[in-house]
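In: Got a predicted model here, sequence first, then my questions.
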Amino acid sequence: MYFDHYDATKAPDSFSLYVTKRRHEVGEISLETLTREWQVMSKEQKAEFQNQSQCIQFTLDIDQRTPTVKPSMEVSSMVIPSHSPEPSNPPAPSPFQPELPYSAAAEAAALTSLSFHIPKTSPLTKRRYGILPQKVKRPPNAYLLFNRDMRRQLHDDNQGLSSGEISKTISLRWKQLSPAEKEYYLNEESKLKQQHTNSIYSRRSKAELKEAGVVERKKPDIHPAKKPSLVIAGRDPRGRKKKKADDSLPKHPMSAYLHFAKEIRPIMKRRYPEARLVDISREIGYQWRSMSPLELQPWVEIANRDKERYANEMKERILQQEHQQTMIEDTCSSSGSSTSSPISIQHFPLDHHYRAHPIV
């Protein structure tokens, strides 16, 4: 044989199995001929022998991991006479087990145990085969038990309902149950909790926390005086602070495209009354991009004039504010040195600074 002296811990390779099979079929055949045949074989043909080699290796690994322990027997020098009679029925001889060749026996054992000895590395598989301890889930509460019973009934009676509709119906029926009807499921819940005391703690409901006396801690208010009132008129419900629009500010200038869109949009609406706003905006953008530089020039000039208008108005506003500030400062300085006024207290309605100036 090609592998008469083999290692008991290592399976023969695929080529060795092929040599054994060919010599069993043909008889004596040289190793050189078998080597040439093996080299011209396809991958699919070699895969059969590779799988057999892997199966044999799996079996050898299993045998090495689970050694059989035999009790050791020592022959004693003391001879004890036995007065008990010999058993009339001698033990039945063990059935004859033929000695199969190495490759055939290993392959047969591997094929029979292949599906049970695949390496299992995932946590779920380890837990299933006893490598990791099995964790017990938290038992269902009363509503989940009611949900289980009602879902089966609704699913059988109403085939057309979706899962969401069934859940809504179950929730509505649970709210309509009387305390006596809920008592059955509450008792079942308590029984399951007593049976599964080592269940995994996941989360407690608000009712359970309240029953246990757990009080939710409130964050201290750092600035209680600065907390805004919730009854302010016009307050944004999302809690955002709105900026008050200043009507005295000049209008911001528009770009050339915005001036063009402002002019052409009413024309497009009259031309296409049933068109959507997004379609009209898309058409305006297409016309703007298809215009030549000469056609764009008038709109660019309009945008430049708008920018000049904005700059002039902002300049006038700044000058006006400076003039008002100068007048206020002059009024304050003159009121401090005035002594001829018959009024004892003079009020100046300035911005938010309100002061009273007594006359000495």
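Out: Structure's in. What do you need?
In: Going by C-alpha atoms from here, please, whenever you check contacts or count neighbours.
Out: Will do.
In: Quickly find the element holding Asp63.
Out: helix 43-65 (DSSP states H and E).
In: buried ones in that helix?
Out: Neighbour counts using 16 or more other Cα atoms under 10 Å place Phe49, Gln50, Gln52, Ser53, Gln54, Cys55, Ile56, Gln57, Phe58, Thr59, Leu60 of helix 43-65 among the buried residues.
In: for that helix, packing partners?
Out: Where contact means 3 or more Cα pairs under 8 Å, 6 or more residues apart in numbering; DSSP states H and E, helix 43-65 is packed against helix 14-26, helix 102-113.
In: Kindly present these as JSON lines, with separate columns for mean neighbour count.
Out: Below are the helices and strands packed on helix 43-65 laid out as JSON lines (neighbours: other Cα atoms under 10 Å):
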{"stretch": "helix 14-26", "mean neighbour count": "15"}
{"stretch": "helix 102-113", "mean neighbour count": "16"}
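In: do you know which of those lies nearest Lys193?
Out: helix 102-113 (40.3 Å; Cα to Cα).
In: Please pull up the helix or strand immediately following that closest one.
Out: From helix 102-113, the next helix or strand downstream (DSSP H and E) is helix 123-128.
In: Next up, a structure to set beside the first:
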Amino acid sequence: MVAIHGDHVSTKMRKVATSLLLLVLMEWWGTHGGAQATGGGKGGKWELLLNNSGVVAMHMTLTHRNTVLMFDQTSAGPSQYRLRPSGKRCTDDVYDPTCWAHSVEYDIATNTIRPLVIDTDTWCSSGAFLGNGTLAQTGGFGNGTRKVRYFNPCSDRRCDWIESEKLLASNRWYATNQILPEKDRVFIVGGLNAFDYEFLPKSSEKEGAFELPFLRQTYDRMVDKGNNLYPFVHLSSDGNLFIFANRDSILFDHHHHQIIKTFPRIPGDGARNYPSTGSSVMLPLEHEDVFRKVEIMVCGGSVSGAPRAAKRGQFLDALRSCGRLVITDENPEWAMEEMPGPRVMNDMLILPTGHILIINGATQGRV
């Protein structure tokens, strides 16, 4: 498997990466009673579904139609699927992004791939699902930095990407999106040299972006791209937003544009956000307390100096630690634990069947 993520892959590498294997880890629970798997696991097996996904899954998400949407940057070079744009002459000697598919839809039930048309560059963009299952996808690189795109999965599989004429207020490359309790409103925060946030849709034509000093405070000037991109954002049970960047975190009232609480810094050396690229998750809410308790877990990342060392050809072990924080406690403190090994850039997708779909792999152990 070739590990593919963000801007760590050259165009040459991407031409090879379109031959990635599409694998699924089958978990045998229920009637199978946890059959033993080779290697001492809890049960399951690897199954090859397709030899080629056709497009590198820089971004991958599951839709409510039980399809998997994958898309890559338009500057990645030719994919496996050639398009036939109206009025265009596509040749192999000159690369034209509009002549190739840079997004596909994978149908889980039929095990088939359908090429899609995406016009603007989605390199390290971000997105969130709206109430009707439409993916609102924003930002990216080059001609995509302020773009808003929509993909609404359909039963006849004839749907495609739609690009809005309305633009974002700020450039959003490596930003984060979070759906809000308000009807189909999305909170978009951060991005390279974007120390602010905005909403989609806007409440008025004049509404722009709002400054968030927290992003300037967490920007590490000693590291290229600052170690606070793709901030972790989770919606708390009280309607406020938990925002984590670099090593620090806050509880943010997006209605009144103010910080309600500043949490303790996560213990340990190193950063957790891009380009250090750890991960975060909100743990399952519990019925016993009417879903009020909210616990966030942050895992992995890079030790201090790892990006600079990598430029010198020295690759340092990633972080092994995970931290859990109950953000709804009156005086929350991080509870730390160690993973079996160092971990960074861990991406996979859980399907409705319980299978785990892996396309672009995970970089484990080193940065």
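Out: Cool, the structure landed. Predicted model, so just to flag it, every value in this text is computed and none were measured.
In: Can you pull the TM-score for these?
Out: Here the TM-score for the pair of chains, by TM-score structural alignment, normalised by the length of the first structure, is 0.14; 85 aligned residues with a Cα RMSD of 6.5 Å.
In: among the helices and strands packed on helix 43-65 of the first structure, which is nearest Ile302 of the first structure?
Out: helix 14-26 (86.7 Å).
In: Can you give me the buried ones in the one helix or strand Arg216 of the second structure maps to?
Out: In this structure, Arg216 of the second structure sits in helix 213-217 according to DSSP H and E. For helix 213-217 of the second structure, burial by neighbour count (16+ other Cα under 10 Å) applies to Phe214, Leu215, Arg216.
In: relative orientation of the helix holding Asp63 of the first structure and helix 102-113 in degrees?
Out: 80 degrees (axes from the mean of the first three to the mean of the last three Cα atoms, to 10 degrees).
In: Next, the angle helix 14-26 makes with helix 43-65 of the first structure.
Out: Using the same axes, to 10 degrees, helix 43-65 of the first structure lies at 110 degrees relative to helix 14-26.
In: which residues does the closest residue to Gln178 of the second structure other than its chain neighbours contact?
Out: Counting by Cα to Cα, 6 or more residues apart in numbering, Gln178 of the second structure lies nearest to Phe187, which is 5.1 Å off, once chain neighbours are set aside. By Cα atoms under 8 Å, 6 or more residues apart in numbering, the contact set of Phe187 of the second structure is Asn177, Gln178, Ile179, Leu180, Tyr197, Glu198, Phe199, Leu200.
In: same thing but 10 Å
Out: Phe187 of the second structure is in contact with 127-128, 176-180, 197-201, 233, 241, 254, counting by Cα atoms under 10 Å, 6 or more residues apart in numbering.
In: what do you get for Ala136 of the second structure?
Out: Applying Cα under 10 Å, 6+ apart, we find Ala136 of the second structure in contact with 126-130, 148-152, 162-163, 177, 179, 184, 186, 200.
In: Out of those, which sit inside strands?
Out: The strands, defined by DSSP state E, take in 126-129, 148-151, 162-163, 177, 179, 186, 200 from the contacts of Ala136 of the second structure.
In: And the buried ones among the contacts of Ala136 of the second structure, selectable in ChimeraX?
Out: Buried residues within the contacts of Ala136 of the second structure, by 16+ other Cα under 10 Å, are selected in ChimeraX with:
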select :126,127,128,129,130,148,149,150,151,152,163,177,179,184,186,200
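In: Which other helices and strands does the longest helix along the first structure contact?
Out: The residue-count maximum for a helix in the first structure (DSSP state H) belongs to helix 293-337. Contact partners of helix 293-337 of the first structure among helices and strands, from 3 or more Cα pairs under 10 Å, 6 or more residues apart in numbering; DSSP states H and E: helix 256-271, helix 277-290, strand 356-358.
In: List just the one of those that sits closest to Glu301 of the first structure.
Out: Closest of these to Glu301 of the first structure is helix 256-271, at 7.9 Å (criterion: Cα to Cα).
In: Mind giving me the packing neighbours of that closest one?
Out: For helix 256-271 of the first structure, the packing partners by 3+ Cα pairs under 10 Å, 6+ apart come out as helix 277-290, helix 293-337.
In: okay, those in TSV with distance to Ser14 of the first structure and mean neighbour count next?
Out: Shown next, in TSV, are those (distance: least, Cα to Cα, whole Å; neighbours: other Cα atoms under 10 Å):
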stretch	distance to Ser14 of the first structure	mean neighbour count
helix 277-290	69	13
helix 293-337	79	13
